[in-house]
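1. model this:
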Amino acid sequence: MPLIDVSIAAGRSPEQLRALIDGLHKVAEQTVDAAPENITVIVREVPHELWSRTNTTIAERNASAAKEQ
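-> Down below sits the predicted model:
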């Protein structure tokens, strides 16, 4: 019974998120022989202000890039 929990920065289209879920289901079926009815996928969209790498949020990087243009 795979539980696949994915965090992703907010901003993807519903179609992209649906494709992600579909792809994760297929990979779980193919790689660990999971039955489709036993696979759970949770996608957590994180606001840009709450996602940080190297002590800089995505929102801060985006704002900085916009100023440079």
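2. When you work out contacts or count neighbours from here on, use the C-alpha atoms and nothing else.
-> Fine.
3. does the residue nearest in space to the middle of the chain sit in a helix, a strand or a coil?
-> The chain has Ile8 as the residue nearest its centroid, 2.9 Å off, counting by CA atoms, centre = their mean. State at Ile8, reduced to three classes by DSSP: H, G, I helix; E, B strand; the rest coil: strand.
4. one more to line up against the first:
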Amino acid sequence: MPYVNIKITEEGATKEQKKELIAGVTNLLVRVLGKNPATTVVVIDEVPLENWGIGGESVEVLRKRR
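-> Coordinates of the predicted model:
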């Protein structure tokens, strides 16, 4: 049973975009590894910008600086 966890910043990914990600990742595992789509789990976590850090700073701070 494959389990895939996608983490993205919380910036308004639409319901349709998330649906496409779930279907696309599932189809990739079916095509490449022969996995059963009925037992493939895909979870999308949306992380607030202030909780995502790069280079010692939050993405929120980095984007405000730009």
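5. which residues sit against the longest helix along structure 2?
-> In structure 2, taking DSSP state H as the definition, the longest helix is helix 15-33. For helix 15-33 of structure 2, contacts defined as CA atoms under 8 Å, 6 or more residues apart in numbering pick out 35-37, 40-44.
6. Now list the buried members of the residues you listed.
-> 35, 37, 40 (16 or more other CA atoms under 10 Å).
7. With structure 1 overlaid, report how far the longest helix of structure 2 is off on average.
-> Following the fit onto structure 1, the mean deviation recorded for helix 15-33 of structure 2 is 1.0 Å by mean CA distance after the TM-score superposition for structure 1.
8. Return the set of buried residues in that helix.
-> 21-22, 25-27, 29.
9. same check, this time on stretch 1-11 of structure 2
-> Within stretch 1-11 of structure 2, the residues that count as buried by 16+ other CA under 10 Å are Thr9.
10. How about stretch 40-58 of structure 2?
-> Buried residues in stretch 40-58 of structure 2, counted by 16+ other CA under 10 Å: 40, 49, 52.
11. again with stretch 54-69 of structure 1
-> For stretch 54-69 of structure 1, by 16+ other CA under 10 Å, it's 57-58.
12. ok, residues contacting that stretch?
-> So stretch 54-69 of structure 1 is contacted by 48-52 (CA under 8 Å, 6+ apart).
13. Tell me the helix or strand right after the longest helix of structure 2.
-> With elements assigned by DSSP states H and E, the helix or strand that comes after helix 15-33 of structure 2 is strand 41-47.
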